[in-house]
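sharing a model prediction with you, sequence too.
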Amino acid sequence: MTPQPQLLSVEELNGFGVGPLSIALAAGERLAIMGASGAGKSLLLRLLADLDPGEGKVLLAGEARDTFAATEWRRRVMLVPAQAGWWATAVEDHFEASMMDTAEAMAARLLLPPDIMKREVRVLSTGERQRLALIRAWARRPEVLLLDEPTSGLDPVATAAVEALLVECSGEGIGIVMVTHDAMQARRMADRTFTMDKGRLSAA
């Protein structure tokens, strides 16, 4: 029987401050990446999302990244940065109409206020923005989620809610690469953990 390709395969990836490195992510797998500030963790996520220039081979389910339009790749391999962008005044304007039922259900699960979609972005706390950015990404059903410190601004109860959602995401086959400074979170969440130092990865 022919082996199935990994969901995301990276071979000899090089970019500014990162690499060369190789890594593979299976469908439904959760990887944690730890390391000191400035080690290149966020840069790696940007390279995987094709937001920064780099060299090397990156494949999604066996298909080379250069066969995808950039927008299509970023829809399927989606980055949720530590500080997500917001381009409209109201929260609801960042969600397509077809996503609203799902987004509101996820907002309740992540302990956000019932009227959160009607609020203006400017009045939201850091933690509220973090959770909404995750919901916005999840609602678009990517195949890979790249998460940069997704719970750094949250209290323990909200953190637990986010972690439960991510476990559910991976159970549906979504691959997750998560940068975290929290060693306990890595132990709770990750199937495998890597440490990044000076742009290079090693198994933790």
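Yes, it's here.

for the rest of this, base every contact and every neighbour count on C-alpha atoms.
OK.

for stretch 151-161, buried residues please.
If you call a residue buried by 16 or more other CA atoms under 10 Å, then stretch 151-161 has these buried ones: Thr151, Gly153, Leu154, Ala158, Thr159.

ok, stretch 171-181 next?
So, applying 16+ other CA under 10 Å, buried residues of stretch 171-181: Ile174, Gly175, Ile176, Val177, Met178, Val179, Thr180, His181.

give me the residues contacting the longest helix seen in the chain.
For the chain, the helix that runs over the most residues, judged by DSSP state H, is helix 156-171. With CA atoms under 8 Å, 6 or more residues apart in numbering as the test, helix 156-171 has contacts from Ala27, Gly28, Glu29, Arg30, Arg109, Leu110, Leu111, Arg131, Thr151, Ile176, Met189.

all strands for this protein, in order.
Counting by DSSP state E, one finds strands in the chain at the ranges 8-15, 18-25, 30-34, 54-60, 63-64, 77-80, 144-148, 175-179, 192-197, 200-203.

TSV for those strands, including distance to Asp93?
Formatted as TSV, the strands of the chain follow (distance: least, CA to CA, whole Å):
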stretch	distance to Asp93
strand 8-15	31
strand 18-25	33
strand 30-34	30
strand 54-60	30
strand 63-64	33
strand 77-80	18
strand 144-148	22
strand 175-179	26
strand 192-197	36
strand 200-203	38
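
which of the ones you listed sits closest to Lys118?
Nearest to Lys118, of all the strands of the chain, is strand 77-80, at 21.8 Å by CA to CA.

pull the distance from the closest one to the chain's centre.
5 Å (CA atoms, centre = their mean, to the nearest Å).

which elements pack onto it?
The contact analysis (3 or more CA pairs under 8 Å, 6 or more residues apart in numbering; DSSP states H and E) places strand 77-80 against helix 41-48, helix 126-138, strand 144-148.

and the comparison structure, right after this:
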Amino acid sequence: MQLFPMTAKGIESRRRGQVLVGPIDLTLDGTGACVVVGPNGAGKTTLLRLLHGTARLSAGQINWACPTDEARHHQGFVFQRPVMLRRTVLQNLIYPLRLRGVPLAQARDRARDWAARVGLADMLDRAAPVLSGGEQQKLALARALISEPKVLFLDEPCAALDGRATREIEEILTHAKSTGTRLILSTHDMGQARRLADQVLFLLGGRIHESGPAETFFNRPETPQARAFLRGDIVE
């Protein structure tokens, strides 16, 4: 089943008459990590939600290489603040598999395997809401990846984490990318963007101001605004 290419044509998001994002034209293929960067308020989160389908389009259209419902079945989304079910770590991991009809015994085995992969093997019976921020984010990632999505959206996945937790999360994402999961993520951390990105979208004022291969964007940005942003200057 083929999801990509994904094309967005003239997409916009408006609220109370104000344009938050758009108009945007965008085509994405199915490999590597696309990192969305830009100043606060540029529209990074809204763009991810539009592409994933959790925010309503005010204009334009998004087309996948397969029917939209089928495409969304093969996607995952990890929020900046992890959403934890009020259940144990094991039950959080089993839940998405059971929704897809995986038998309980098989779901338990896969849940234990993924808990071990992300360093939560000793916490299976712990209530998810009492985990630390880094542990919750690892659980959220494992819960998203356990269903083997073809594309995973992530909104600032390491925004509130310390260096060790960030490194652990990046290792999980790098492995997911290497096994064929398409990553589309936003981050304010330019170090993280450099480490993970194959492609960069630079948003400014709700529109894509510059895009291209990561190596080109970080080493030879085309516009004064992109150069200023990479220097850490305030860009409006």
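Everything's here; your move. Just so we're clear, the structure is a prediction, and the values are computed from it rather than from any experiment.

rewinding a little: in helices only, show me the contacts of helix 156-171 of structure 1.
Using DSSP H, these in helices are Arg109, Arg131, Met189.

and which of those residues is nearest to Thr102 of structure 1?
Arg109 (10.7 Å).

next, count neighbours for Glu55 of structure 1.
14 (other CA atoms under 10 Å).

wait, Val37 of structure 2
24.

now do the counterpart of it in structure 1 against Glu149 of structure 1, distance only.
When structure 1 is aligned by TM-score structural alignment, the residue opposite Val37 of structure 2 is Met34. Using CA to CA, to the nearest Å, Met34 of structure 1 is found at 10 Å from Glu149 of structure 1.

Ala190 of structure 1 too?
Taken as CA to CA, the span from Ala190 of structure 1 to Glu149 of structure 1 is 14 Å.

go on, Gly175 of structure 1?
Spatial separation of Gly175 of structure 1 from Glu149 of structure 1 under the definition CA to CA is 16 Å.

contacts only, for the match of Val37 of structure 2.
Contacts of Met34 of structure 1 (CA under 8 Å, 6+ apart): Lys41, Val179, Thr180, His181, Asp182, Ala183, Thr193, Phe194, Thr195, Met196.

can you rerun that using 7 Å?
Residues near Met34 of structure 1 by CA atoms under 7 Å, 6 or more residues apart in numbering: Val179, Thr180, His181, Phe194, Thr195, Met196.

excluding residues flanking it in the chain, which one is nearest it?
The spatially closest residue to Met34 of structure 1, leaving aside those adjacent along the chain, is Thr195, at 4.8 Å (CA to CA, 6 or more residues apart in numbering).

let me know how buried the counterpart of the one you found in structure 2 is, in neighbour terms.
Under the alignment defined by TM-score structural alignment, Thr195 of structure 1 corresponds to Phe202 in structure 2. Residues lying near Phe202 of structure 2 (other CA under 10 Å) number 22.

contacting residues for Phe202 of structure 2?
Phe202 of structure 2 touches Val36, Val37, Gly38, Ile208, His209, Glu210, Ser211, counting by CA under 7 Å, 6+ apart.

likewise Ala121 of structure 2?
So Ala121 of structure 2 contacts Arg112, Ala115 (CA under 7 Å, 6+ apart).

what do you get if the cut-off is 6 Å, keeping everything else the same?
Ala115 (CA atoms under 6 Å, 6 or more residues apart in numbering).

do Gly28 of structure 1 as well
Counting by CA under 6 Å, 6+ apart, Gly28 of structure 1 has contacts Ser170, Gly171, Gly173, Ile174, Gly175.

where's it relative to Leu47 of structure 1, distance?
In terms of CA to CA, Gly28 of structure 1 sits 21 Å off from Leu47 of structure 1.

same thing with Leu110 of structure 1?
In terms of CA to CA, Leu110 of structure 1 sits 29 Å off from Leu47 of structure 1.

cool, and Thr102 of structure 1?
29 Å.

what's the answer for Leu111 of structure 1, then?
32 Å.

okay, the two: which has more neighbours?
Leu47 (20 against 14).

the more buried one -> structure 2?
Match for Leu47 of structure 1 (TM-score structural alignment): Leu50.

and the residue positioned nearest the centre of structure 2, what does it touch?
Nearest to the geometric centre of structure 2 sits Leu154, at 1.8 Å (CA atoms, centre = their mean). Listed by CA under 6 Å, 6+ apart, the contact set of Leu154 of structure 2 reads Phe77, Val78, Leu185.

in structure 1, what residue corresponds to it?
Leu154 of structure 2 maps onto Leu147 in structure 1, by TM-score structural alignment.

and for Val83 of structure 2?
For Val83 of structure 2, the residue aligned by TM-score structural alignment is Gly85.

and its match, how far from Glu104 of structure 1?
Per CA to CA, Gly85 of structure 1 is found 20 Å from Glu104 of structure 1.

of those two, who's got more company?
Comparing Gly85 of structure 1 with Glu104 by other CA under 10 Å, the one with more neighbours is Glu104, at 20 against 10.
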